[in-house]
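Novice: I'd like to go over a predicted model; first the sequence, then the structure.
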Amino acid sequence: MTSPETTLVPFASPAAATGAPYANGPVAYDGILLAGFGGPEGQDDVIPFLRNVTRGRGIPDERLEEVAHHYRHFGGVSPINGQNRALKAALEAELARRGIDLPVYWGNRNWAPYLEDAVAEASAHGHNTLLAFATSAYSSFSSCRQYREDFARVLHDTGLGETVTIDKIRPFYDHPGFVEAFERGVHDAVAGFLAEGVEAGEIQILFSTHSIPTADAERSGARDIDWGEGGAYAAQHLAVAAWVMDRVRAAIPAATDVAWELVYQSRSGPASQPWLEPDVCDVIGELRERGRRAVVVVPVGFMSDHMEVLWDLDTEAAEAAESAGLLFTRTPTPGVAPAFLSGIVDLIEERLEGRPRAERRHVTSLPGGFDVCRPGCCENVRAGFKPAAAGVAP
């Protein structure tokens, strides 16, 4: 075991501890850590859950209740825990099918089962070399670094930092197993509208993802790479959307005239703080003026149909489309589709084998996809840097 105090990458396996962007050789991991966001599972859980999500920001309960109505609408139950239970079971089955004998431990950042309990359970079973799969595909503070900070916090608070290592699977936004569902969904939606007599130029594709503070977006990804406006977070989403549209247009020649853009949703910050725009519902409200008759919303930033999809898209965006007199469809998320499950195991095998970067599957030409996050990436300007696993300290 390598001491976290003597490595460039705290709490890392020897193959990742040197600080090189890609792991140096294979690792004999003995457990998979499925790291989720978490969600309430009853009305009494909603406000305590939201307190966990917003911890340290001093938000009073009356303001949290303004967000809570999304959960109240569904009986206080977020679908995300059920989806992660299904993902854990399906991942275990796919690992077994592929002949990989690794247990899967599931822990959340914000609700039970917590990451602390999952890591402690793994260690109690003698599984101390863990590979984490975080249920978020892109690079930003909330979708990557915050998980890494939680890994470090858990190892410190449990006293397991000297015995347990946690590496993290690379951002998987452009792995073919992840993007396959979006490609298929857009293809089927465009073909369906064309079959109904809607002209290609009357169809609008909106690739939607969670909005984040502009300052966080600008600091997302490795600092020595020029990602352009919106940092790695925006660049990665735009690259995936462009790839999907290229594939759909190759399969459906008429789709060349179908317009698309990247939009954002689920903003939760104060009006005084700049967040990524435009908002999905605002854009939907403008589409009739652009001559559109139909809108296809693609939840490209999401792995499964959790609350931001069910409420912000299936409810609010659908209502905005109805008010605008537009035909509306929302395409599927990867969920537990076979291609996605196979893709997750591909990502696990990359690290088990120490597979070289050139042999790894990806569909975009963006740089990055690092096993070990680079110094200072994905900074949270409001809170500053905290200790984080699976990356070089800033």
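Specialist: Good, I have the coordinates. Numbering: from 1, shown residues only.

Novice: please count neighbours and contacts with C-alpha atoms only from this point.
Specialist: Will do.

Novice: which stretches in the stretch 51-200 of the chain count as strands?
Specialist: 104-108, 129-134, 165-168 (DSSP state E, counting those that start in this stretch).

Novice: comparing those strands, which comes out most buried?
Specialist: Mean neighbour count (mean count of other Cα atoms under 10 Å) peaks for strand 165-168 among the strands of the stretch 51-200 of the chain, with a mean of 28.

Novice: tell me how far it is from the chain's mean position?
Specialist: Strand 165-168 has its C-alpha centroid displaced from the chain centroid by 18 Å (Cα atoms, centre = their mean, to the nearest Å).

Novice: what's that strand packed up against?
Specialist: Applying 3 or more Cα pairs under 8 Å, 6 or more residues apart in numbering; DSSP states H and E, one finds that strand 165-168 makes contact with strand 129-134.

Novice: what angle separates the strand it packs on from strand 104-108?
Specialist: Angle of strand 129-134 versus strand 104-108, following axes from the mean of the first three to the mean of the last three Cα atoms, to 10 degrees, is 50 degrees.

Novice: before we move on, back to that, for Glu218, find the nearest of the strands of the stretch 51-200 of the chain.
Specialist: Closest of the strands of the stretch 51-200 of the chain to Glu218 is strand 129-134, at 21.6 Å (criterion: Cα to Cα).

Novice: quick one: the helices in the stretch 51-200 of the chain?
Specialist: 61-73, 80-97, 115-124, 146-157, 176-195 (DSSP state H, counting those that start in this stretch).

Novice: contacting residues around the shortest one?
Specialist: Which is helix 115-124. 31, 33, 35, 105-109, 128, 151, 154-155, 158, 160, 164 (Cα atoms under 8 Å, 6 or more residues apart in numbering).

Novice: looking at those residues, which has the most residues close by?
Specialist: When neighbours are counted by other Cα atoms under 10 Å, Phe151 leads the contacts of helix 115-124 with 28 neighbours.

Novice: and here's the other structure:
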Amino acid sequence: MTAAPEALPRLAAASRTVAPATYDCILLAGFGGPEGQDDVIPYLRNVTAGRGVPDERLEEVSHHYRHFGGVSPINQQNRELKAALEAEISSRDLGLPVYWGNRFWEPYFDDALKELHADGHRRVLVLVTTAFSSYSGCRAYREDLAAALSRTGLEGEIVLDKVRQYFDHPGFVEPNVTAVREGLRALVASGDDAAPHVMFATHSIPSAAADVSGPREALPDGTPVPTGGGEDWYAGGGWYVAQQRAVSALVMDRVADEFPDVPWTLVFQSRSGDPSVPWLEPDINLAIEALPADTSGLVISPIGFVSDHMEVAWDLDNEALETCEERGLTMVRVPTVGVDPAFVSGLIDLVEERHVAAAGDAPRERVALTELGPWQDVCPTDCCLGRAAKPTVASCD
């Protein structure tokens, strides 16, 4: 059990939401991935830059990509998401062009910023392809965008603001509810529904990083966090875990009308790095092995991801499936939100919370489906710290 930090400043709720503005365009910010065998090692060098990882070690961990011809599905998935966003924007007559840039592979942030600047855009709203609060899921994107502005000489030329984390927005939640419901129905159709279990899978991160995820000085509505510690405030994992537990519980509550009393677990996957460093647990494969003997079928929901990229395709569709087969357990892996129309529409709803066509226009109402949200627009300077504080963009006070 960890006590709440005593010395962090208390922020008022008003400091968490920024006034709407008129934006010129949208930047879809992705992670990036290799698109051929020759790209794999350069891509992994980018991801591990500054950590002193030799190419020999990178080659050892490249087998996931080699298995799929060196091609990660993530870039094509983001191309499809970009096209879907453009269609939704057109249907609403918003007139906002969409640009796309990645942290670790082409098109890089630098390229996207130079392109949109050359096209005359100066105020940019950023959509990040991660829904939850953590260093890797939020702050790292803002740091990398700040670094890209510096490298390209565009500091002061472009304003970059990021939309809030959207883990409990209806556009993210509803497709996940539908997916889990359909997964349980698939178990019924297979005859393996006598004692089903649902696992919500998300990316494991170092426990220390999870513990400092999200705003630690106050609750999302501005209420100060109790300083006495204890389970009422925090039971480990920071806001990263709290958000995912809240959404998973919400999904199960929503399917309970048809599938009451189905047990569920939040599990973690894709850990890497020094094995002596504690990461979030339980690992999905160990959790599958530990399921009660009478479990008849397993639905796996990749709740922590927005697309069926490499870590979903390998860690769930290969490794978790093998573990289930070894147990003789029927497994149904349901899809991520991807380009589900509700998700795409929800992302543009988030845009319309911040973007107004003209001064005086009313922004879209901010909505959330858990008590944790709606999440903040403004991040505290000490929110989701990584190795060291670095300059950020997109509304960090």
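Specialist: Perfect, I can see it now. Because the structure is predicted, anything quoted here is derived from the model rather than measured.

Novice: before we move on, the earlier item: and of the strands of the stretch 51-200 of the first structure, who's closest to Val186 of the first structure?
Specialist: Here strand 129-134 is closest among the strands of the stretch 51-200 of the first structure (Cα to Cα), at 25.4 Å.

Novice: what span of the second structure is the closest one aligned with?
Specialist: Using TM-score structural alignment, the residues of the second structure aligned to strand 129-134 of the first structure are 123-128.

Novice: pull the distance from the matching stretch to the chain's centre.
Specialist: 16 Å.

Novice: which residues touch that stretch?
Specialist: Stretch 123-128 of the second structure is contacted by residues 22-30, 138, 141, 158-163, 347, 351, 394 when judged by Cα under 8 Å, 6+ apart.

Novice: once you drop chain neighbours, what's closest to the most centrally placed residue in the first structure?
Specialist: By Cα atoms, centre = their mean, the first structure has its centre lying nearest to Ser136, at 1.9 Å. Nearest residue to Ser136 of the first structure in three dimensions, chain neighbours excluded: Ser143, at 5.4 Å (Cα to Cα, 6 or more residues apart in numbering).

Novice: in the second structure, what residue corresponds to that neighbour?
Specialist: That one, Ser143 of the first structure, aligns with Gly137 by TM-score structural alignment.

Novice: and Glu199 of the first structure, how far is that from Ala259 of the first structure?
Specialist: Plainly put, Glu199 of the first structure is 12 Å away from Ala259 of the first structure if you go by Cα to Cα, to the nearest Å.

Novice: quick revisit: of all the helices of the stretch 51-200 of the first structure, which lies closest to Asp305 of the first structure?
Specialist: Closest among these, using Cα to Cα: helix 80-97, at 7.6 Å.

Novice: about what we covered before: my read: the residue nearest to Ser136 of the first structure touches Asp150, true?
Specialist: No: contact criterion Cα atoms under 8 Å: Ser143 of the first structure and Asp150 do not qualify, at 11.8 Å.

Novice: what does Val173 of the second structure align to in the first structure?
Specialist: In the first structure, Val173 of the second structure lines up with Val179, judged by TM-score structural alignment.

Novice: and that match, how many neighbours?
Specialist: 26.

Novice: figure out the helix or strand that Asp282 of the first structure lives in.
Specialist: Under the criterion of DSSP states H and E, Asp282 of the first structure resides in helix 280-286.

Novice: now that helix on the second structure. Mean distance?
Specialist: Once the two models are superposed, helix 280-286 of the first structure sits on average 1.0 Å from its counterpart in the second structure (mean Cα distance after the TM-score superposition for the first structure).

Novice: what's the following helix or strand past that helix in contact with?
Specialist: Downstream of helix 280-286 of the first structure, the first helix or strand assigned by DSSP H and E is strand 294-298. With Cα under 8 Å, 6+ apart as the test, strand 294-298 of the first structure has contacts from 182, 185-186, 189-190, 193, 198, 202-208, 284, 313, 321, 326-332.

Novice: what residues in the second structure pair up with stretch 76-85 of the first structure?
Specialist: Against the second structure, the aligned range for stretch 76-85 of the first structure is residues 70-79 (TM-score structural alignment).

Novice: measure the matching stretch end to end?
Specialist: End-to-end distance (Cα to Cα), stretch 70-79 of the second structure: 18 Å.

Novice: also stretch 323-336 of the first structure?
Specialist: Start-to-end, stretch 323-336 of the first structure (Cα to Cα) is 33 Å.

Novice: could you do stretch 299-315 of the second structure as well?
Specialist: For stretch 299-315 of the second structure, the end-to-end distance is 15 Å (Cα to Cα).

Novice: pull up the aligned stretch in the first structure for it.
Specialist: Aligned by TM-score structural alignment, stretch 299-315 of the second structure falls on residues 296-312 of the first structure.

Novice: related to what we said a few turns ago, what is the nearest of the contacts of helix 115-124 of the first structure to Asp61 of the first structure?
Specialist: Distances from Asp61 of the first structure to those, taken by Cα to Cα, are shortest for Arg109, at 20.0 Å.

Novice: can you find the partner of the closest one in the second structure?
Specialist: Mapped onto the second structure by TM-score structural alignment, Arg109 of the first structure lines up with Arg103.

Novice: hang on, the earlier thing: got the helices of the stretch 51-200 of the first structure as JSON lines, with distance to Pro375 of the first structure columns?
Specialist: Output for those, formatted as JSON lines (distance: least, Cα to Cα, whole Å):
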{"stretch": "helix 61-73", "distance to Pro375 of the first structure": "34"}
{"stretch": "helix 80-97", "distance to Pro375 of the first structure": "30"}
{"stretch": "helix 115-124", "distance to Pro375 of the first structure": "24"}
{"stretch": "helix 146-157", "distance to Pro375 of the first structure": "13"}
{"stretch": "helix 176-195", "distance to Pro375 of the first structure": "27"}
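
Novice: what's the closest of those helices to Ala242 of the first structure?
Specialist: helix 176-195 (10.5 Å).

Novice: so after the closest one, what's the next helix or strand?
Specialist: strand 203-210.

Novice: list the contacts of that next one.
Specialist: Contact with strand 203-210 of the first structure is made by 186, 190, 193, 237, 241, 258-267, 280, 287, 292-302, as judged by Cα under 8 Å, 6+ apart.

Novice: do stretch 380-389 of the second structure as well
Specialist: Stretch 380-389 of the second structure has contacts (Cα under 8 Å, 6+ apart) with 133-135, 138-140, 209, 212-216, 396-397.

Novice: map Glu155 of the second structure across to the first structure for me.
Specialist: Checking TM-score structural alignment: Glu155 of the second structure goes with Gly161.

Novice: distance of the closest residue to its match other than its chain neighbours relative to Leu313 of the first structure?
Specialist: Closest residue to Gly161 of the first structure apart from its sequence neighbours, by Cα to Cα, 6+ apart: Leu155 at 4.6 Å. Separation of Leu155 of the first structure from Leu313 of the first structure (Cα to Cα): 37 Å.
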